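>>> sequence and predicted model, in that order:
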Amino acid sequence: MTAPNNLRVIIDGRPLVPARSGIGVHTAEIAGRLSVTPPPLIASHAEITNRQGIERCRFRVDRAPNGILWQQFVLPRIADADVLWGPHGTIPVALRIPAVVTLHDFSSITMPGRHLLKTVLSFNVFISQSLDRARRVAAVSKAIADEAVRWFGVPRRLLEVVPNGVDDFFQPDDGESGNYILFVGTLEPRKGIHDLAAVWWSLPEPRPPLMLCGDPGWGMRLPDGVDVTGWVDRERLRTLYQRARIFVYPSRYEGFGIPPLEAMACGAPVIATRTGAIPEYAEGAALLVDPGDLDSLRAAIVRLLRDEPLRRDLRERGIERSKHYRWDRSAQLMTELLFEAARG
């Protein structure tokens, strides 16, 4: 008799090739928890050096000059499986097996000038046909699901919200908080780094140091006077969250926005913008402002720096709220979608 969880899954592993952030985190956290036999095969065009959390998966590398060519011409040829998961949102035009795609955001369409050309081409050229051909579509937030329906006509019956999450690794400790303002994410214009830097410079002295944690993205001139850590491993990242006096995430556009949720889980008081899924998971547990509203951002930062009881309250609310967003649950939802797609 066939085991109830027997399903051959192949995953487009391109998000796992660079240092993990955003889509790469989502891909790894879910891939390592998929309840399928045999373990999922992660295929890629280059070596995946960071296999933390995905050790049980199988791997295949077919080297290609770039990820787009590999996805369109190599992946369909090697996709000998029951179903493909495309965590980048797109699938090969010539794919012959069922597929599930995950939508994280549409920023390459709405804000093409804030992305590399290769990113725009890899998504915008193939997204419409990919959504037409995918048997099931996952979206990381209700906001992105609504956009998929509105802009591409994706039927509601094919959509499922599979949110990002946290696990027990991200939790508070009993240590003393530091005296710095923390941002975590790729350092690029759409993350609102310039907004944050401008507001930080306007704070009354003595102002806490501003720490930017993440790899520089494209088109970003790092502001003067701030501390930049670059990419850090999970252990260092957790400590930064736990010790932050406040965490600020001023993004102009998000599909989900994982760092504020991780910060909440670690007990950092959070200020973030109302974009993507952030209002869905943070309303009432963080201070929220509109994207690009520098006056409101500054007022929220000044208020939270001065109000210790409010920081304690947001810390407790954030910890409790984060318990409702767990990677185990998201992986369970994705497992169900993959089985449904394979069955047709």
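On my side now, so go ahead.
>>> CA only for contacts and neighbour counts going forward, please
Will do.
>>> now do the SS call for the closest residue to Tyr281 other than its chain neighbours.
By the measure of C-alpha to C-alpha, 6 or more residues apart in numbering, the closest residue to Tyr281 outside its immediate chain neighbours is Arg321, 7.3 Å from it. For Arg321, the assignment made with DSSP: H, G, I helix; E, B strand; the rest coil gives helix.
>>> show me the contacts for Arg321.
Contact criterion C-alpha atoms under 8 Å, 6 or more residues apart in numbering gives Met264, Ala265, Tyr281, Ala282, Ala285 as the residues in contact with Arg321.
>>> can you report how many residues neighbour the second one?
Burial of Ala265, expressed as a neighbour count using other C-alpha atoms under 10 Å, amounts to 31.
>>> let me know whether it touches Gly318 as I believe.
Yes: between Ala265 and Gly318 a contact is recorded at 6.3 Å, counting by C-alpha atoms under 8 Å.
>>> give me the secondary structure label for Leu333.
For Leu333, the assignment made with three-state DSSP gives helix.
>>> run a quick check on it versus Val162, I expect a contact.
Yes: shown here, Leu333 and Val162 form a contact pair, counting by C-alpha under 8 Å, at 6.5 Å.
>>> tell me which of those two has more neighbours.
Val162 (26 against 18).
>>> before we move on, the earlier item: now tabulate the contacts of Arg321 in a markdown table and tack on distance to Arg135 and secondary structure.
Conversion of these to a markdown table gives the following (distance: C-alpha to C-alpha, whole Å; DSSP: H, G, I helix; E, B strand; the rest coil):
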| residue | distance to Arg135 | secondary structure |
| --- | --- | --- |
| Met264 | 34 | helix |
| Ala265 | 34 | helix |
| Tyr281 | 28 | helix |
| Ala282 | 31 | helix |
| Ala285 | 36 | coil |
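>>> show me how to select, in PyMOL, the buried members of those residues.
For the buried members of these, the matching PyMOL selection, counting by 16 or more other C-alpha atoms under 10 Å, is:
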select buried, resi 264+265+281+282+285
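>>> break down the stretch 51-200 of the chain into its helices, ranges please.
Under the criterion DSSP state H, counting those that start in this stretch, the stretch 51-200 of the chain carries helices at the ranges 67-69, 75-78, 107-110, 117-124, 127-133, 142-152, 193-202.
>>> and the strands in the stretch 101-250 of the chain, which stretches?
Assignment of strands within the stretch 101-250 of the chain using DSSP state E, counting those that start in this stretch yields the ranges 136-139, 159-161, 181-184, 210-213, 227-230, 246-249.
>>> nearest to Val25, out of those strands?
The minimum distance between Val25 and the strands of the stretch 101-250 of the chain falls on strand 181-184, with 13.4 Å, by C-alpha to C-alpha.
>>> who are the packing partners of that closest one?
Counting contacts by 3 or more C-alpha pairs under 8 Å, 6 or more residues apart in numbering; DSSP states H and E, the secondary-structure elements packed against strand 181-184 are strand 210-213, strand 246-249.
>>> hmm, who's touching the last one?
Counting by C-alpha under 8 Å, 6+ apart, the neighbours of strand 246-249 from elsewhere in the structure are 180-184, 191-192, 241, 259-260, 263, 268-273, 304-305, 311.
>>> in addition, the following structure is provided for comparison:
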Amino acid sequence: MRVLMDYRAALRERSGVGEYTHQLARALIAACPRNGSDRPLDLTVFSSSWKDRFVPSAELAGATAIDRRVPVSLLNFAWHRLNWPPAEALTGRRFDVTHSLHPLLLPSKTAARVVTIHDLNFLAHPERTRAEVRRDYPSLARDHARRADAIVTVSEFTAREIVEKLGVPRSRISVCLPGAPDWAPRSKAPSTGYVLFLGTLEPRKN
């Protein structure tokens, strides 16, 4: 199966969606190893930015990386508003599935289109989101969700919200709970005590 994944969220500092994107690509490669000439998964990770470049890593060695020097904001406007250019034109490849790691579709001529919707915070609190998200997501998310061939989300709560607020049948939504990262826990807590904060410093997280 030939799959194109939008890897742009993982290019810079890996916040939640960026880390999710990277770990998903890594897990897909590990789950579908090449067996001689047999390649059950042909994964392409796509990135574009004017200044941030994709950095090859051993973890993603099993994928084909395509990096284009196109500003993210320009490509997003063309994709979200014009449904152009198709992924095939940007990559020079054909795909069976394209996977967008945010609520809006990745345009394709022939591939099935999958979107991952982490939450609908952009509908409840648009003032807490970036200008581009405020411009595109509230007005386009319903149409894109209905046109998607499949929707992935990370919780039953968000699945219910997608049904209620975007009008998508529950049968087209798959709930895939995020996994825990690989890390080595400490054997015991510090004796002096500590203060722990885990999250992003932004209004919608605090």
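In hand now; what should we look at? Just so you know, these numbers come straight off a predicted model, no measurement behind them.
>>> can you list the strands of the stretch 101-250 of structure 1 in TSV and add distance to Trp200 of structure 1 and mean neighbour count?
Listed next are those as TSV, based on distance: least, C-alpha to C-alpha, whole Å; neighbours: other C-alpha atoms under 10 Å:
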stretch	distance to Trp200 of structure 1	mean neighbour count
strand 136-139	34	27
strand 159-161	35	20
strand 181-184	9	25
strand 210-213	7	21
strand 227-230	12	14
strand 246-249	11	26
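>>> how far away from the center of its chain is stretch 10-26 of structure 2?
Using C-alpha atoms, centre = their mean, to the nearest Å, we find the averaged C-alpha position of stretch 10-26 of structure 2 to lie 8 Å away from the chain's own average C-alpha position.
>>> please read the previous query as pertaining to stretch 97-107 of structure 2.
Here the centre of stretch 97-107 of structure 2 is set off from its chain's centre by 7 Å, with C-alpha atoms, centre = their mean.
>>> now the end-to-end length of it.
End-to-end distance for stretch 97-107 of structure 2: 11 Å, by C-alpha to C-alpha, to the nearest Å.
>>> now do stretch 157-175 of structure 1
Between the opening and closing residues of stretch 157-175 of structure 1 there is a gap of 47 Å (C-alpha to C-alpha).
>>> give me the buried positions along that stretch.
Neighbour-count burial for stretch 157-175 of structure 1 flags Leu159, Glu160, Val161, Val162, Pro163, Asn164, Gly165, Val166, Phe170, Gln171, Pro172 (criterion: 16+ other C-alpha under 10 Å).
>>> of all the helices and strands packed on strand 181-184 of structure 1, which lies closest to Leu69 of structure 1?
Checked against C-alpha to C-alpha, the stretch from those lying closest is strand 210-213, at 31.6 Å.
>>> give me the stretch of structure 2 that that closest one matches.
On structure 2, no counterpart of strand 210-213 of structure 1 exists by TM-score structural alignment.
>>> cool, stretch 230-238 of structure 1 as well?
So in structure 2, there is no equivalent range for stretch 230-238 of structure 1, judged by TM-score structural alignment.
>>> count of neighbours near Gln23 of structure 2?
The number of residues packed near Gln23 of structure 2 is 19, by other C-alpha under 10 Å.
>>> tell me the residue in structure 1 aligned with it.
The criterion is TM-score structural alignment: under it, Gln23 of structure 2 has Glu29 as its aligned partner in structure 1.
>>> so its match makes contact with Gly53?
Yes: proximity of Glu29 of structure 1 to Gly53 meets the contact threshold set by C-alpha under 8 Å, at 6.8 Å.
>>> circling back: among the buried residues of stretch 157-175 of structure 1, which one lies nearest to Ile11 of structure 1?
For Ile11 of structure 1, the nearest member of those is Val162. The distance, counting by C-alpha to C-alpha, is 16.3 Å.
>>> aligned counterpart of the closest one in structure 2, please.
Residue-level alignment of Val162 of structure 1 against structure 2, with TM-score structural alignment as criterion, gives Cys176.
>>> list the contacts for that match?
Taking C-alpha under 8 Å, 6+ apart, one finds Val152, Thr153, Val154, Ser155 in contact with Cys176 of structure 2.
>>> geometric centre of structure 2: which residue is closest?
In structure 2, the centroid-proximal residue (C-alpha atoms, centre = their mean) is Leu101; its distance is 1.7 Å.
>>> circling back to that earlier point, ok, which of the helices of the stretch 51-200 of structure 1 comes nearest Ala342 of structure 1?
With respect to Ala342 of structure 1, and counting by C-alpha to C-alpha, the nearest of those is helix 127-133 at 13.1 Å.
>>> next, count neighbours for the closest residue to Pro87 of structure 1 other than its chain neighbours.
With sequence-adjacent residues excluded and distances taken as C-alpha to C-alpha, 6+ apart, Pro87 of structure 1 is closest to Thr102, at 4.9 Å. Each residue near Thr102 of structure 1 was counted by other C-alpha under 10 Å, and the total is 26.
>>> what's the answer for Leu60 of structure 2, then?
The criterion is other C-alpha under 10 Å. On that basis, Leu60 of structure 2 has 21 neighbouring residues.
>>> which residue lines up with it in structure 1?
Here Leu60 of structure 2 is matched to Ile54 in structure 1, going by TM-score structural alignment.
>>> and the gap between its match and His88 of structure 1?
As judged by C-alpha to C-alpha, Ile54 of structure 1 and His88 of structure 1 stand 18 Å apart.
>>> and Trp70 of structure 1, by the same measure?
Where His88 of structure 1 is concerned, Trp70 of structure 1 sits at a distance of 14 Å (C-alpha to C-alpha).
>>> how much space separates Ser330 of structure 1 from Arg150 of structure 1?
In this structure, Ser330 of structure 1 and Arg150 of structure 1 are 24 Å apart, going by C-alpha to C-alpha.
>>> swap that for Arg234 of structure 1, please
Counting by C-alpha to C-alpha, the separation of Arg234 of structure 1 from Arg150 of structure 1 is 37 Å.
>>> tell me who's in contact with the residue mapped onto His99 of structure 2 from structure 1.
If you follow His99 of structure 2 across to structure 1 using TM-score structural alignment, you land on Trp85. Trp85 of structure 1 sits next to Val9, Ile10, Ile11, Asp12, Ala99, Val100, Val101, Thr102, Leu338 when contact means C-alpha under 8 Å, 6+ apart.
>>> save the strands of the stretch 101-250 of structure 1 as JSON lines, and put in distance to Pro92 of structure 1 too.
JSON lines is the format used below for the strands of the stretch 101-250 of structure 1 (distance: least, C-alpha to C-alpha, whole Å):
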{"stretch": "strand 136-139", "distance to Pro92 of structure 1": "15"}
{"stretch": "strand 159-161", "distance to Pro92 of structure 1": "20"}
{"stretch": "strand 181-184", "distance to Pro92 of structure 1": "32"}
{"stretch": "strand 210-213", "distance to Pro92 of structure 1": "34"}
{"stretch": "strand 227-230", "distance to Pro92 of structure 1": "33"}
{"stretch": "strand 246-249", "distance to Pro92 of structure 1": "34"}
